[in-house]
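# Sequence and predicted structure are below.
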Amino acid sequence: MARPASSAPGTPATVALAAAGIAFTAHTYAHDPATTNYGLEAAAALELDADRVFKTLLAEADGRLVVGIVPVTGMLDLKALAAAVGAKRAVMADPAVAERKTGYVVGGISPIGQKTALPTMLDETAALWPTIYVSGGRRGFDIELAPDDLLHVTGGRFADIAR
């Protein structure tokens, strides 16, 4: 896997990966502003199996923000996410709070290089793939990397959090 070409967008995610010495490949595509399902748009534009493309979601678990990364074909199981982070209950975070805490816009929230380091859980199905795709920090930009590398750079861990 290569590092990003000079034409790849410089985002906090690519800066964090480069600083950590983690190999990744940058993939850009034309984002349609009318699209609201950003992950499925990425899978179609990059001609990928949608189960290999993961979305980054923020939730509030017992009053603290946490990150759940699940395939774009599924949904985040909030009860499972709460259990994975040792909380009793989790609800989806307010989008404005998610943007403020991560430094990214909804539809382009990367799990990497967020303004505030948050507990991060990656759905265990990511381990089925040699590489997965996550947002690179803006709409129309995904990063391909090994699941273990994603966990290393985010300080995250695998958990069964998708349904």
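Yep, that arrived.

# Only C-alpha atoms from now on, for both contacts and neighbour counts.
Noted.

# quick one, strands of the chain?
Using DSSP state E, the strands of the chain run over 25-28, 54-61, 64-71, 90-92, 120-123, 132-138, 141-145, 157-159.

# Adding mean neighbour count and distance to residue 1, write these out as JSON lines.
Formatted as JSON lines, these follow (neighbours: other CA atoms under 10 Å; distance: least, CA to CA, whole Å):
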{"stretch": "strand 25-28", "mean neighbour count": "19", "distance to residue 1": "6"}
{"stretch": "strand 54-61", "mean neighbour count": "24", "distance to residue 1": "18"}
{"stretch": "strand 64-71", "mean neighbour count": "24", "distance to residue 1": "21"}
{"stretch": "strand 90-92", "mean neighbour count": "18", "distance to residue 1": "34"}
{"stretch": "strand 120-123", "mean neighbour count": "26", "distance to residue 1": "21"}
{"stretch": "strand 132-138", "mean neighbour count": "25", "distance to residue 1": "12"}
{"stretch": "strand 141-145", "mean neighbour count": "24", "distance to residue 1": "8"}
{"stretch": "strand 157-159", "mean neighbour count": "19", "distance to residue 1": "22"}
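
# With residue 129 as the reference, measure out to residue 104.
26 Å (CA to CA, to the nearest Å).

# coming back round to it: got TSV for the strands of the chain, with distance to residue 13 too?
Output for the strands of the chain, formatted as TSV (distance: least, CA to CA, whole Å):
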stretch	distance to residue 13
strand 25-28	11
strand 54-61	13
strand 64-71	15
strand 90-92	23
strand 120-123	15
strand 132-138	6
strand 141-145	9
strand 157-159	18
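
# also this one, for the comparison:
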Amino acid sequence: MVTQLMAKKQTGKQAGKGSGGTPATVALTRAGIDYTLHPYEHDPRAESYGLEAAEALGVEPKRVFKTLMASVDGKLAVGIVPVTGQLDLKALARALGGTKAHMAEVAAAERATGYVAGGISPVGQKRSHPTVLDESATAYETVYVSGGRRGLDLELAPADLVEITDATTAPIAR
């Protein structure tokens, strides 16, 4: 089922505190980082939230990135990869100087980020975690990530995503 894109886009400072923004939009606004909000109607039956977003927004799926939580040597970490790929856990561990990695439990990811699965944003998480953005993001002028809830994506420059999350870039997708 194709979801419909809501007509209104919001940019940067329009989505700050007091306008019902998410922690992600509040953090970006406070940091003075330009971004565009892309709300769309989320279908709870969607099998892939990221591919649903790409289709709803009419964007090449390789530009839409998912935020995944993993445990690297016993500590939570964030991997941001295209929705068309998978997180390579060994590559994530290497990028963070670790040796062992496994996917975090959904409940642990939700507690650590303050977001619900399917709406976990790399921006504005409750606690800061080591973060790695797949290097493929640097091929695009802008990329899309969750805005902090299902049915809301943020579009921003990869360099700004790296800045706001204190991320490194590495080949972590397969």
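Yep, it's here. Computed from a predicted structure; not experimentally measured.

# Any chance you could compute the TM-score here?
Taking TM-score structural alignment, normalised by the length of structure 1 as the basis, the two superposed chains have a TM-score of 0.96; 163 aligned residues with a CA RMSD of 1.6 Å.

# re earlier: who has more neighbours, residue 104 and residue 129 of structure 1?
Using other CA atoms under 10 Å, the more surrounded residue of residue 104 of structure 1 and residue 129 is residue 104, with 22 against 12.

# Grab the nearest non-local neighbour of the residue of structure 2 positioned farthest from its centre.
The centre of structure 2 is farthest from one residue, residue 99, which by CA atoms, centre = their mean lies 24.1 Å away. Take residue 99 of structure 2 and drop its neighbours on the chain: the residue closest to it by CA to CA, 6 or more residues apart in numbering is residue 93, 5.6 Å away.

# ok, the aligned partner of the one you found in structure 1 - contacts?
When structure 1 is aligned by TM-score structural alignment, residue 93 of structure 2 is paired with residue 82. Neighbour list for residue 82 of structure 1: 61, 88, 89, 90 [criterion: CA atoms under 8 Å, 6 or more residues apart in numbering].

# sorry, back to before: ok, the residue nearest to residue 99 of structure 2 to residue 145 of structure 2 distance?
22 Å.

# How about residue 106 of structure 2?
Counting by CA to CA, the gap from residue 106 of structure 2 to residue 145 of structure 2 is 18 Å.

# Same question for residue 21 of structure 2.
15 Å.

# and if you look at residue 98 of structure 2?
Residue 98 of structure 2 is 25 Å from residue 145 of structure 2, by CA to CA.

# Grab the nearest non-local neighbour of residue 148 of structure 1.
Using CA to CA, 6+ apart, the nearest residue to residue 148 of structure 1 is residue 127, at 8.0 Å.

# Pretty sure the one you found sits against residue 147.
Yes. Using CA atoms under 8 Å, residue 127 of structure 1 is in contact with residue 147, at 6.3 Å.

# List the contacts of the residue nearest the centre of structure 1.
In structure 1, the centroid-proximal residue (CA atoms, centre = their mean) is residue 56; its distance is 3.5 Å. Contacts here follow CA under 8 Å, 6+ apart; on that basis residue 56 of structure 1 touches 67, 68, 69, 70, 109, 110, 111, 134, 135.

# what's the answer for residue 169 of structure 2, then?
132, 133, 134, 135, 162.

# ranges for the helices of structure 1?
Taking DSSP state H as the test, the helices found in structure 1 are 12-20, 38-45, 78-84, 95-102, 147-154.

# okay, and the fourth one goes to which residues in structure 2?
Taken onto structure 2 by TM-score structural alignment, helix 95-102 of structure 1 occupies residues 106-113 there.

# what's the mean deviation for the matching stretch versus structure 1?
By mean CA distance after the TM-score superposition for structure 1, the fitted stretch 106-113 of structure 2 averages 0.2 Å away from its aligned residues in structure 1.

# of all the helices of structure 1, which lies closest to residue 163 of structure 1?
With CA to CA as the measure, helix 78-84 is the member of the helices of structure 1 nearest residue 163 of structure 1 (9.3 Å).

# Give me the mean deviation of that closest one from structure 2.
Counting by mean CA distance after the TM-score superposition for structure 1, helix 78-84 of structure 1 comes out at 0.3 Å.
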